[in-house]
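> Let's see this in three dimensions:
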Amino acid sequence: MVIRTFGLSIVVTVVSLIIAYLYGGVEAFILCAILGVFEISLSFDNAVINATVLRRMSEFWQKMFLTVGILIAVFGMRLVFPLAVVWVTAGLDPVRALDVALDPPADGEAYFPDGSPSYETALTAAHPQIAAFGGMFLMLLFLNFIFAERDIHWLAWLERPLGRAGKLDQLAVVVALLALVLAAELLADDAHRATVMVAGALGLITYIVVNGLGSMFEIDDDELREEALAEDAGEAPRTGNSGPTQLATATGKAGFFLFLYLEVLDASFSFDGVIGAFAITSDPIIIALGLGFIGAMFVRSITIFFVRKGTLAEYVYLEHGAHWAIGALAVILLVSLGVHVNEVLTGLVGVVLIAAALISSVLRNRRIAADERNQTLSPIS
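Below you'll find the predicted structure:
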């Protein structure tokens, strides 16, 4: 099970480290390894959330997430996305942007003699837009979870009243928009205020549209499954179309939009990692190898491991801890509009919350097992 799940990630890690060594020697090898560990620790909450979505997908779409999805994560978010940001924000053509990325200015200067910004400078300049978009996407994900009523609570003293408050329609959107306005007014500087508002609104819209499409087709899928079961039992379907055929189509649509949702979610989680990587190195090749090939591959393997082992069902507070970690990350992204937040702190917050949720889950399981033993051993009155 472990070898089957993590085997490919281990092979990719070894190959990536070898490529890094051939590319830049021992220093590149070490930097690549550090970035891999950095991405895994920073994205552990991402793996938990991915698993909550992935377990609702068919085996086909799970495989798509591991194949096509990893290509998007590695080449799209860790390589092409930073270059695209430089193209747009610095006004450079793609060829010049690639030159800037691969050949930084001498002596660590922020600008080249011709006035072109360095790769790191251009990407850092785009941080307000990136933080606002990613922060709002993750904020709405967190709020929709925390404002929903559920049977199991981790931080019951806080989650129960928030779940009751969530009965107010669209409360999550209201709170998220309020957070965006406060961040733009209090943290963003005057030059970026309008940009932050637009980027944040786009993050909000993206979440609503992608999540809404997935939910819509999941509902259709449930209805069609009932029709297919009715046909199998010899009953007439409620529509004149073929139940099994429609079921396959609807499942495909639902899987596609859940897949799309996962990719946007992964992108939002990746923003802080890509930006934070520049504290370690500005070389896009090393960043792609460390964050993408090593980090992203292991995050996906951890996600699959959680799904196949039923970890979320066994350790019921993990999902709660991951969402609280997402809420913390969303706040950190918005706060970073005006205050620099160390990337190590960002990673530690998520790790601590997930570790606390895991420990709470273990204690809960032991308590339930002890109660069951006591009921078995106690005499029947």
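
> drop to CA atoms for contacts and neighbour counts, all remaining ones
Fine.

> helix or strand for Pro237, which one?
If you go by DSSP states H and E, Pro237 is not part of any helix or strand.

> one more, for comparison:
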Amino acid sequence: MVLKTFGWAFGFTVLGLAVAVLYDGWAALGIVAILTVLEVSLSFDNAVINAGILKKMSAFWQKIFLTIGVLIAVFGMRLAFPVVIVAVTAKLSPVSAVRLAVDDKDRYQQLVTDAHPSIAAFGGMFLLMIFLNFLFEDREITWLSWIERPLARLGRVDSLSVCLSLIVLLIASMTVATHAHQHGGAHADKAQTVLTSGLAGLVTYLIVGGLSSFFENRIADEEEAQEDARKDIPAPSGGDGKPRDGRGGPSFAALTGRAAFFMFLYLEVIDASFSFDGVIGAFAITNDIVLMALGLGIGALYVRSLTVYLVRQGTLDDYVYLEHGAHYAIGALAVILLVTIQYQISEIITGLIGVVLIAASFWSSVRRNRRIAAGQGGRDAP
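A predicted model of the protein is given here:
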């Protein structure tokens, strides 16, 4: 199972390290290895979140996630994304931005660093929406019950997560955004940029997440209708008056395909949001775009493989609090991204916060499983 799931990651690691040595010697190999570890440590919580979504998808779409999705993650977010950011912020053509990344690495790094406020606002708001919607959802199993149960009751208020996210964005635009950190230690007023980018992140979540939920609910309705048909119970009609048993409405296969597609897009946007801090943090190690793409790309492939491994092993079903810990790590990362608009925070701190939260949720899951095995029941963690 391990070799089957991580085979591509192992193979790409060997290939990537070999390319690094041929490109710039043994020192480049060390840089790529460090970047790989950085990416995995920052994105472990991403793997847990993705696994919770990916387990709802078919084996075909899991393969798409590991193939086309990896190409998007490696070449799109780790290689093309910084170049696009430079092209947009510096008003350059894509070709000129690529030449700048190759020929003038210091200037390229400066432009990416100066674009950090907009990147952080977009990613921070997207991740904050994921965290708040999880926190306000009423669920049977809770980890920190004293927090989650009262907040689940508050979650019955419509659009509460959107309102809170907008409040956080407004506060960020009036505080950290007015003294946004720029290259060389300078500061600039980026309030309007942060507001615009944050709203873009919020709208992106609402569109992609909303479409995913819509088609997922359609699938659930279709499955229920088919189950009723098998029991010789008349299937409920849809809003258009047509039967929803597959004879008069859209086919079940088509619904599955569209739902899986939008869930795939949702996964890609989540991955993009998680990759922001890794891409920016990589500049503390190197400003060579080739080494950055190799190191972060290898790390991204391990994270993808880990996601599929968690799904196939049923880890989230066995350790039920893991998903809670990962969402708390997402909330922490969202706050950190917004804070880094003005203040520099070490990637080590960011990674450790995520690791600690997931480790704590894993240990709580182990204790719960032991209580169940001992016949004491699976009480929620305090």
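
> what's near enough to touch whatever residue of the second structure lines up with Gln129 of the first structure?
In the second structure, Gln129 of the first structure lines up with Ser118, judged by TM-score structural alignment. Contacts were defined as CA atoms under 8 Å, 6 or more residues apart in numbering; by that measure Ser118 of the second structure touches Thr193, Val194, Ser197, Gly198.

> Recalculate using a threshold of 7 Å.
Listed by CA atoms under 7 Å, 6 or more residues apart in numbering, the contact set of Ser118 of the second structure reads Thr193, Val194, Ser197.

> Next: Tyr315 of the first structure.
Here Tyr315 of the first structure is in contact with Leu358, Ser361, Val362 (criterion: CA under 7 Å, 6+ apart).

> would you turn those into JSON lines with neighbour count, secondary structure and distance to Ala328 of the first structure?
What follows is the contacts of Tyr315 of the first structure, written out as JSON lines (neighbours: other CA atoms under 10 Å; DSSP: H, G, I helix; E, B strand; the rest coil; distance: CA to CA, whole Å):
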{"residue": "Leu358", "neighbour count": "20", "secondary structure": "helix", "distance to Ala328 of the first structure": "17"}
{"residue": "Ser361", "neighbour count": "19", "secondary structure": "helix", "distance to Ala328 of the first structure": "20"}
{"residue": "Val362", "neighbour count": "16", "secondary structure": "helix", "distance to Ala328 of the first structure": "23"}
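
> got those residues as JSON lines, with distance to Ile332 of the first structure columns?
Formatted as JSON lines, the contacts of Tyr315 of the first structure follow (distance: CA to CA, whole Å):
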{"residue": "Leu358", "distance to Ile332 of the first structure": "23"}
{"residue": "Ser361", "distance to Ile332 of the first structure": "26"}
{"residue": "Val362", "distance to Ile332 of the first structure": "29"}
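
> And those, which is closest to Glu235 of the first structure?
Closest approach between the contacts of Tyr315 of the first structure and Glu235 of the first structure, by CA to CA: Ser361, at 44.0 Å.

> Show me what the closest one lines up with in the second structure.
Match for Ser361 of the first structure (TM-score structural alignment): Ser365.

> Its match contacts Glu323, doesn't it?
No - in this structure, Ser365 of the second structure is not within contact of Glu323 by CA atoms under 7 Å, at 10.4 Å.

> rewinding a little: can you check the contacts of Ser118 of the second structure and name whichever has the most neighbours?
Val194 (29 neighbours; other CA atoms under 10 Å).

> just checking, what packs against the strand or helix carrying that residue?
Assessed by DSSP H and E, Val194 of the second structure sits inside helix 191-230. Under the contact criterion of 3 or more CA pairs under 7 Å, 6 or more residues apart in numbering; DSSP states H and E, helix 191-230 of the second structure touches helix 116-135, helix 160-174, helix 252-282.
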